[in-house]
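Chemist: Structure for the following, please:
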Amino acid sequence: MSASFEFNKVAAAVLTAGIVAMGAGFVGRGLVKPHTPEKNVIGIEAAEGTQTAAAAAEPAAAAIEPIGPLLASADPKAGEAIAKRCTACHTFDKGGANRVGPNLWGIVGAKHGHAEGFAYSDALKGMSAKPWDYEEISHFIANPKAYAPGTKMAFAGLRKAEERANLIAYLRSLADSPVPLP
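Modeler: Next up, the predicted model:
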């Protein structure tokens, strides 16, 4: 009879430990809620020839509303806050160095492939005669991969037109003579 009593004590100890561990997990998750971002700030580029499920489901060239009307009320300070996400790859100061991406001082109105010594992708080299006007920048930052297939830029894009307008207003301010608004 004492052997079954010992077995009952061991079984009770195992069950109690399991219940305590489970309860601690519930309490821990209730006290600490982990922050999971809505989307990645920097996308990860897949190997050539492969496509992610999200990219396959996305239309190749989704219609993007014109950015011009939003620029009149755009907030360059809010755009500067958005641009902080880009500092891992870009610099914004006059005469700044190129990083993974080119320096963006004076980008508005400059030609595609404007940064001296930067190794642009073939997609952007092919557009070198075209200027970065407001609509071109908006289309590029909305979805870089759709705008310039084969681009080296791994950023997934800014889908919200207001965010793009704010960022473009900030980029416009980065010039000795800002390009006039449309």
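Chemist: rest of the way, CA atoms for contacts and neighbours
Modeler: Fine.
Chemist: which ones are touching Lys130?
Modeler: With Cα atoms under 8 Å, 6 or more residues apart in numbering as the criterion, the residues that contact Lys130 are 111-112.
Chemist: From Ala154, how far off is it?
Modeler: 22 Å (Cα to Cα, to the nearest Å).
Chemist: same question, Lys160
Modeler: Distance from Lys160 to Ala154, counting by Cα to Cα: 18 Å.
Chemist: These two - which one has more neighbours?
Modeler: Ala154 (16 against 10; other Cα atoms under 10 Å).
Chemist: host element of the more buried one?
Modeler: Assigned by DSSP states H and E, Ala154 falls within no helix or strand.
Chemist: mind checking the SS state of Leu158?
Modeler: Three-state assignment for Leu158 (DSSP: H, G, I helix; E, B strand; the rest coil): coil.
Chemist: In contact with the residue nearest to it when sequence neighbours are not counted, which residues?
Modeler: The spatial neighbour of Leu158 that comes closest, neighbours along the chain excluded (Cα to Cα, 6 or more residues apart in numbering), is Ala142 at 4.7 Å. Each residue near Ala142 by Cα under 8 Å, 6+ apart is listed here: 64, 157-160, 164.
Chemist: let's see this one next to it:
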Amino acid sequence: MTFAKPLLALSALTLLAAPAVAGDAAKGEQVAKLCMACHSLTDAKTKVGPSLVGVVGRPIASVEGYSYSQSILDYAAKAGAWDEAKLDSYIENPKKDVPKGKMAFGGVKDATKRADLIAYLATLK
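Modeler: As a prediction, the model looks like this:
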């Protein structure tokens, strides 16, 4: 059984990479009200922050016309695009991933609410 240990290790990595909680987009729409003061959820309009329409899968710091901080531009250079894991980490504590970023929001500490919010953001096209 020489394949058992590598297979077990691969299975563990897959579990770690997967979102911890599957989100409920309907509940996430309610959580998204926290974002509405600074971000558009309905169109590409830039407010205090960039629009969140299409954010899931979008390259980080890529909304044309928005003036991003150097801190998030540096993060974008190494992190690539907003996938569920990066959004989860960022939404939990924006200053952890982007310490000198413009986002003044303290984060959503509840993992279920974050998963719901990300599920909702994924519906915004």
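Chemist: Could you check which residue of the second structure pairs with the residue nearest to Leu158 of the first structure?
Modeler: Counting by TM-score structural alignment, Ala142 of the first structure lines up with Glu92 in the second structure.
Chemist: roughly how far apart are the residue positioned nearest the centre of the second structure and Leu8 of the second structure?
Modeler: Within the second structure, one residue has its C-alpha closest to the average C-alpha position: by Cα atoms, centre = their mean, that is Leu87, at 1.4 Å. Here the distance between Leu87 of the second structure and Leu8 of the second structure works out to 28 Å (Cα to Cα).
Chemist: that older thread, distance of the residue nearest to the centre of the second structure from Leu16 of the second structure?
Modeler: If you measure Leu87 of the second structure against Leu16 of the second structure using Cα to Cα, the figure is 16 Å.
Chemist: cool, and Ala104 of the second structure?
Modeler: Between Ala104 of the second structure and Leu16 of the second structure the distance, using Cα to Cα, works out to 29 Å.
Chemist: rewinding a little: element containing the residue nearest to the centre of the second structure, please.
Modeler: For Leu87 of the second structure, the enclosing helix or strand under DSSP H and E is helix 84-92.
Chemist: Show me what counts as buried in that helix.
Modeler: For helix 84-92 of the second structure, the buried set under the neighbour-count rule, 16 or more other Cα atoms under 10 Å, comprises 84, 86-92.
Chemist: Equivalent analysis for stretch 113-124 of the first structure, please.
Modeler: Buried positions in stretch 113-124 of the first structure, judged by neighbour count with 16+ other Cα under 10 Å: 113-115, 120, 124.
Chemist: Quick check: the farthest pair among those?
Modeler: Spatial extent of those (Cα to Cα) is set by the pair Ala115 and Leu124 at 11.8 Å.
Chemist: and the counterpart of Gly68 of the first structure in the second structure, what is it in contact with?
Modeler: In the second structure, Gly68 of the first structure lines up with Pro19, judged by TM-score structural alignment. When contacts are counted by Cα under 8 Å, 6+ apart, Pro19 of the second structure is found next to 84-85, 115.
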